[in-house]
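S.K.: Structure for this input, please:
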Amino acid sequence: MKKHWRLGLIACALAAATHANAQSSVTLYGLIDEGLMYSNSSQTGTVGGAHNGKSQWAMMDGAAGIGGSRWGLQGTEDLGAGLKAIFTLENGFNINTGTLAQGGLEFGRQAFVGLSSPLGTVTLGRQYNPMTDFVFTTSVANSVPGHLGAHPDDIDDLGHSQRINNTIKFKSATFDGFTAAGMYGLGGVAGDVTNRQFLSGALSFASGPLTVAAGYTSARNPNLSYFGTGGTSGPATSDNLGSVGSATAAQSNPVYAGFSSAHSLSIAEGGAKYQIGPATIGAVFSHISFNNLGDLNSGPNPLRYRGTAIFNDAEINGSYAITPSIQVAAAYDYLHGGSVSGAGGSTGGVTYHQGLVSAAYLLSKRTEVYAIGIYQQASGRDSLNQPAVASVTNVSPSSTDRQTVVRLGILHRF
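M.R.: Predicted coordinates for the structure are as follows:
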């Protein structure tokens, strides 16, 4: 009798443990993206306004490919009545050196906790812009090219370059094909609730082969609140948008690096895609404005810019699944920036043309090999008030107005 009682107690304990395990879980996941990169022109330095540059072959992590290498933890706990507690901690790293990405932050890609219900999800922490999340799905960056296929210097963040700190984010459940999201970021500055404030909202609709998405973002003091969230970001005296370079270092993000003194940043973008059998066609439009240049509480202004720098970007894209294992994609992007007045007079505006082709072969559900080719041409004067140089996202800018980039890579998900 005593033996049966003990066996029954053990069975109850095992059943309880199994039930508890079913109600909560923690999942380890990740992605490793490695590739061989070729650029026909990469800056090695700038002296007296003249750029030095040479062709380059290099092994580069997926931050300059489909997606940066990462590992993360996702957890969920069932609280009953359809309510769940959730969290995500996601680390970025460079596979070639083993170093941390995002300026050395341990969980620089994402770090948030929240609650999920049948109506939607609320999360708090370091997160992606919901506008970018929604519109990204209609761009070529959501296809084979990934981050490398973003628009010049990822000016509208469709390549998910930016993460926003100290945010509250809500994403609704999907009702009749509609999904909505909003985010508010607190600047945390005593006595001024609007300083470094971040606001964003987005809406998407999906029905059958059609997906449409649109959103709007407003970032106050963007040099600090939007671009200044990495581990190596500096105060208002630093240019967190990019770099003017030096005799021994290349420039970075010359498309917009000169606009760090903007009082605010506004981005409105929308896109649509339509699937026809194995083919998908899409289009995206973005309107970006760096408003009220000259605010030294936001960032430095060595070129003494004033007024507003406005950019309009348009992309058309297409992808095709030749077989379930072979996918190809192509896109053309046009970016135009208006003239800006500064110490050297008006810049006269700038234009970028970018075309790409890509192909991927899926060896399994988790592993693929791929090839991406991009050509970009620039004209006019860019944000550094220099003859515009080509600048493919996450690749060292060209020393000339043209740049060709080719990447052969392998990606593994776990």
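
S.K.: drop to CA atoms for contacts and neighbour counts, all remaining ones
M.R.: OK.

S.K.: Next secondary structure after the helix or strand hosting residue 58?
M.R.: Residue 58 is part of strand 50-61, with elements assigned from DSSP states H and E. Counting by DSSP H and E, the next helix or strand C-terminal to strand 50-61 is strand 70-80.

S.K.: any residues touching that next one, and which ones?
M.R.: Applying C-alpha atoms under 8 Å, 6 or more residues apart in numbering, the contact partners of strand 70-80 are 23-32, 84-93.

S.K.: let's see this one next to it:
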Amino acid sequence: MKKSLLALAVLGAFAGAAQAQSSVTIYGIIDTGVTYTSKAQTTNAPGVTGINTGSKFAMNSGVIQGSRIGFKGVEDLGGGLSAVFNLETGFNNDNGALNGQDPGTTNLFRRKSVVGLAGGFGSVLLGRQTDWADTISAYTAVADFGGVIQNSGSNLNRLQGVRTNNSISYTTNNLSGFTGNLMYGFGETAGKTSAGQSFGLGGKYDNGPLGLGINYYQSKQGPTPSDTSLLANAAPLSTVVGAANAGASAAKVLNVVASYQFGPARVYGNYSRVKQDLNTVAVTGLTDATRVTGATLGLSKKADMYELGTAYSLTPSLKLLGSVQYTRADFDGLSGKGKLTQFNLGTDYWLSKRTDLYAFVSNLRAKDMKNPGVYADTTGNDASQTAVTVGIRHKF
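M.R.: As a prediction, the model looks like this:
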């Protein structure tokens, strides 16, 4: 009897040690808002002629942060080395559908799918992941307004978080406030390594109230581009994605961001430049007279983006928010510059550490280019659109 009890005690000790050395965490976000949008243009049902334009009420999933569920784990391998993984899928909780699939794919863990090693040297991750622009977006209005501001430029400049397939990244540990990152995406094209490849270099510096960040990302055209933004732009770029352009630079993105905490107020600003060298024929058929109805940021050859904003903590639970985004875009073969300006006001109230209520009002104005709409609802020929959203977010 004593030997049996001793054996059970030893087995229990081993089981406890094994559990202490490895762990898996399930986490997620559910974010849903109700939005009123002025001057919204929506697609009509098949066979219905005319344009369906007017005010619109809608329920939107992932207003500030995309709704998601994820799994992350770590196993202690000894000697300060750990095996790590992270799987994360997005969904629309207003209808239960998977969210944001790459064109022509049915990928499940589309938000993140990585495995790697971590230790005193930093971490190395392999799989599908965002570049460093997603990390330093914590210093920008993306942290407060999320997807509300994506159409004014932060989706194009990658601050909203764009994925890179078939990628490997290295991130240093915190070195006296500095953290650096390197990324490389494989184009997986036989006989031409440069086709579809991408690479990124970034860093951030945290020192008390000061936060600074910089990132550069470049991707190249190819039949299987690692940069998923090229998959999203496949239709407008269909005339330039042929074999003759494989390996040519398709996107070059630079982000410089800064944030400073003045007591209860966080003040921030950033600048981004996006160059899309292959956008030389995508606006064929447009003229300066028709650009307002046809030219979008995704078709621009070069875009410069500026942002200023603040988040003021009125109480520990209540924040008042404000930001302005301004973008100037050049289109090949067209004179002048298209301009987008977005003004945002908002409030965020935390009911607990995991649940908050928010309310936003945004106005997006376009000049000499198409207005993309605050929530991807186009405004036709009208230069201004306003959207008001109230919503709830829960983290688990």
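
S.K.: TM-score, when you put one on top of the other?
M.R.: TM-score for the superposed chains, counting by TM-score structural alignment, normalised by the length of the second structure: 0.86, backed by 364 aligned residues with a C-alpha RMSD of 2.4 Å.

S.K.: Give me the buried positions along the strand holding residue 58 of the first structure.
M.R.: Across strand 50-61 of the first structure, burial judged by 16 or more other C-alpha atoms under 10 Å covers 51-53, 60-61.

S.K.: Skip the chain neighbours and tell me the closest residue to residue 98 of the second structure.
M.R.: residue 91 (4.2 Å; C-alpha to C-alpha, 6 or more residues apart in numbering).

S.K.: just checking, what packs against the strand or helix carrying that neighbour?
M.R.: Element membership for residue 91 of the second structure (DSSP H and E) is strand 81-92. Contact partners of strand 81-92 of the second structure among helices and strands, from 3 or more C-alpha pairs under 8 Å, 6 or more residues apart in numbering; DSSP states H and E: strand 68-78, strand 97-98, strand 112-119.

S.K.: how much does the first one stray from the first structure?
M.R.: For strand 68-78 of the second structure, the mean deviation from the first structure after alignment is 0.5 Å (mean C-alpha distance after the TM-score superposition for the first structure).

S.K.: residues in the first structure aligned with that strand?
M.R.: Under TM-score structural alignment, the counterpart of strand 68-78 of the second structure in the first structure spans residues 70-80.

S.K.: got the residue ranges for the strands in the stretch 101-250 of the first structure?
M.R.: Using DSSP state E, counting those that start in this stretch, the strands of the stretch 101-250 of the first structure run over residues 110-117, 120-127, 164-172, 178-185, 198-207, 210-220.

S.K.: Alignment lookup: residue 284 of the second structure to the first structure.
M.R.: Per TM-score structural alignment, residue 284 of the second structure is aligned with residue 303.

S.K.: before we move on, the earlier item: just give me the mean distance for the strand holding residue 91 of the second structure relative to the first structure.
M.R.: Counting by mean C-alpha distance after the TM-score superposition for the first structure, strand 81-92 of the second structure comes out at 0.6 Å.

S.K.: Surely residue 224 of the first structure and residue 241 touch.
M.R.: No. Checked against C-alpha atoms under 8 Å, the pair residue 224 of the first structure and residue 241 is beyond contact range at 9.2 Å.

S.K.: more neighbours, the two?
M.R.: residue 224 (27 against 23; other C-alpha atoms under 10 Å).

S.K.: coming back round to it: now, which of the buried residues of strand 50-61 of the first structure sits nearest residue 337 of the first structure?
M.R.: residue 51 (22.0 Å; C-alpha to C-alpha).

S.K.: Now that closest one. Nearest residue, chain neighbours left out?
M.R.: Nearest to residue 51 of the first structure is residue 399, by C-alpha to C-alpha, 6+ apart, at 5.2 Å.

S.K.: Same check on residue 320 of the second structure?
M.R.: Using C-alpha to C-alpha, 6+ apart, the nearest residue to residue 320 of the second structure is residue 347, at 4.6 Å.

S.K.: what residue of the first structure takes the place of that neighbour?
M.R.: Mapped onto the first structure by TM-score structural alignment, residue 347 of the second structure lines up with residue 359.

S.K.: Residue 121 of the second structure too?
M.R.: So residue 121 of the second structure corresponds to residue 119, using TM-score structural alignment.

S.K.: Spatially nearest residue to that match (excluding sequence neighbours)?
M.R.: Computed as C-alpha to C-alpha, 6+ apart, the closest residue to residue 119 of the first structure that is not its neighbour in sequence is residue 173, at 5.3 Å.

S.K.: Ok, residue 356 of the first structure next?
M.R.: Closest to residue 356 of the first structure by C-alpha to C-alpha, 6+ apart is residue 374, at 4.4 Å.

S.K.: Over to residue 84 of the second structure?
M.R.: residue 74 (4.4 Å).

S.K.: what's the burial count for that neighbour?
M.R.: Neighbours of residue 74 of the second structure (other C-alpha under 10 Å): 19.

S.K.: quick one: the residue nearest to residue 98 of the second structure from residue 69 of the second structure, how far?
M.R.: 8 Å (C-alpha to C-alpha, to the nearest Å).

S.K.: More neighbours: which of the two?
M.R.: Neighbours were tallied for residue 91 of the second structure and for residue 69 using other C-alpha under 10 Å; the higher tally belongs to residue 91 (23 against 19).
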